[in-house]
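Novice: With the sequence up front, the predicted model follows.
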Amino acid sequence: MSVSNIISILEKLEKMHKSLLELANKKTELIKANDMEQIDDMLKMEQAHVAAIDKLEQQRQVMVTDYLQAKGIAFTDIPTVAQVIDTADGPEREVLQEVRGRLVTLLADLKRQNDLNQKLVFQSLQFVNLTLDMMRPQQQQGSTFNYSGAEIRGESKVGKKSYYDSQA
């Protein structure tokens, strides 16, 4: 097993994560524009990207495991690219470090963008809840002595007000 196969899979992972970051950036604009149909389509595309990334990640784990086993290196839990970097020589080591560094940076950017999207969605939900609260009829704060005995016992024939109660 050569390091070039691992480098190749890391580059594919990098490409998929770049594409996912582009989708996350587009989703930010759609959230700001409140375009629910496009957001729904965007979520479907993101799910497809995540599924593809998951398959590539599984392949990466198998390749790293095979490489480390071929080198006779013991590892615990899930073997990492950092362990491969430690065992690689010369130019392969430098390329691995470079690709891994780009991927780590890309993942940090993706995390930041997803955090922003999450905050924007949360603010949108708060706005919707505020709007709903403003539209609900308010309960009258009256004197407790204005009720008849039937109203106190709950036997009133007057229809009771219902309040829309939703939880996000």
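Specialist: Perfect, thanks for sending it.

Novice: For the rest of this, base every contact and every neighbour count on C-alpha atoms.
Specialist: Noted.

Novice: what's near enough to touch the spatially most central residue of the chain?
Specialist: Centroid-nearest residue in the chain, with Cα atoms, centre = their mean: residue 114, separated by 5.7 Å. Counting by Cα atoms under 8 Å, 6 or more residues apart in numbering, residue 114 touches residue 24.

Novice: this is the comparison structure:
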Amino acid sequence: MVSQVVKAIDQLAEVHEQLIQTGLAKKQAILSKELDELMRLMRIESKLSREITEMDQERSLVSRKLMMDKGVKNRFNVTYRNLMGVIHDPEERTELQRVHERLERAIVQLKQVNDLNQTLLQQSLDFIAFTIDLYLNPEDESYTYKHPASPTGDPKNKSGLYNTRA
């Protein structure tokens, strides 16, 4: 029964590692502004996320069965600590610890990759908003030099090539 829990956690870690690879590819797509590739990677991410949900349900079910087999009844949220408390074989404990640490490392790395991608996307959106503001908002000339004695906003005093009196 412990081998089933180990297998379920190992599979979860594997899918998390696939998500990490997808996240790194997403980073490249964001940096190179490849929207089609980014959309494709987001679909893959969505599929992998659904797989994780299903696998986690399976892990939870197998973990509850193990706890019941060990005499612990009615455990809905079985944690790693709970499992380690009922597993006494040193080899099984070592194997469970190994896959748990693998999964934990993958989750931490995935969070870092996702945070970086979120920051990159936010910077891209900020840049787009800034660019749109530059094009759509009237030009602010307060940053250019004007002689203090020159009138502002007086259309008669504008110098130009076209003479309206002629």
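Specialist: Thanks, I have the structure now. Given the structure is predicted, the values throughout are model-derived calculations rather than measurements.

Novice: What TM-score do the two superposed chains give?
Specialist: Scored against TM-score structural alignment, normalised by the length of structure 2, the superposed chains reach a TM-score of 0.80; 144 aligned residues with a Cα RMSD of 2.1 Å.

Novice: The residue nearest to the centre of structure 1 in helix, strand or coil?
Specialist: The three-state assignment at residue 114 of structure 1 reads helix, by DSSP: H, G, I helix; E, B strand; the rest coil.

Novice: State the distance from it to residue 47 of structure 1.
Specialist: Separation of residue 114 of structure 1 from residue 47 of structure 1 (Cα to Cα, to the nearest Å) stands at 14 Å.

Novice: ok, now how distant is residue 33 of structure 1 from residue 122 of structure 1?
Specialist: As judged by Cα to Cα, residue 33 of structure 1 and residue 122 of structure 1 stand 15 Å apart.

Novice: Sorry, wrong one. I was asking about residue 4 of structure 1.
Specialist: 43 Å.

Novice: With residue 130 of structure 1 instead?
Specialist: 12 Å.

Novice: ok, now residue 104 of structure 1?
Specialist: Per Cα to Cα, residue 104 of structure 1 is found 27 Å from residue 122 of structure 1.

Novice: repeat for residue 8 of structure 1
Specialist: For residue 8 of structure 1 relative to residue 122 of structure 1 (Cα to Cα), the value is 38 Å.

Novice: Let me know how buried residue 3 of structure 1 is, in neighbour terms.
Specialist: By other Cα atoms under 10 Å, 19 other residues sit near residue 3 of structure 1.

Novice: mind listing the helices for structure 2?
Specialist: With DSSP state H as the criterion, structure 2 has helices at 2-31, 35-69, 80-86, 90-136.

Novice: List the superposition-based mean deviation of the longest one with respect to structure 1.
Specialist: Taken against structure 1, helix 90-136 of structure 2 registers an average deviation of 0.4 Å after superposition, with mean Cα distance after the TM-score superposition for structure 1.

Novice: and the angle for that helix with helix 2-31?
Specialist: 20 degrees (axes from the mean of the first three to the mean of the last three Cα atoms, to 10 degrees).

Novice: Check the second one too.
Specialist: For helix 35-69 of structure 2 against helix 2-31, the angle between stretch directions is 160 degrees (the same axes, to 10 degrees).

Novice: and helix 35-69 of structure 2, how far from structure 1 on average?
Specialist: With mean Cα distance after the TM-score superposition for structure 1, helix 35-69 of structure 2 averages 0.6 Å from its match.

Novice: by contact count, what packs against that helix?
Specialist: helix 2-31, helix 80-86 (3 or more Cα pairs under 8 Å, 6 or more residues apart in numbering; DSSP states H and E).
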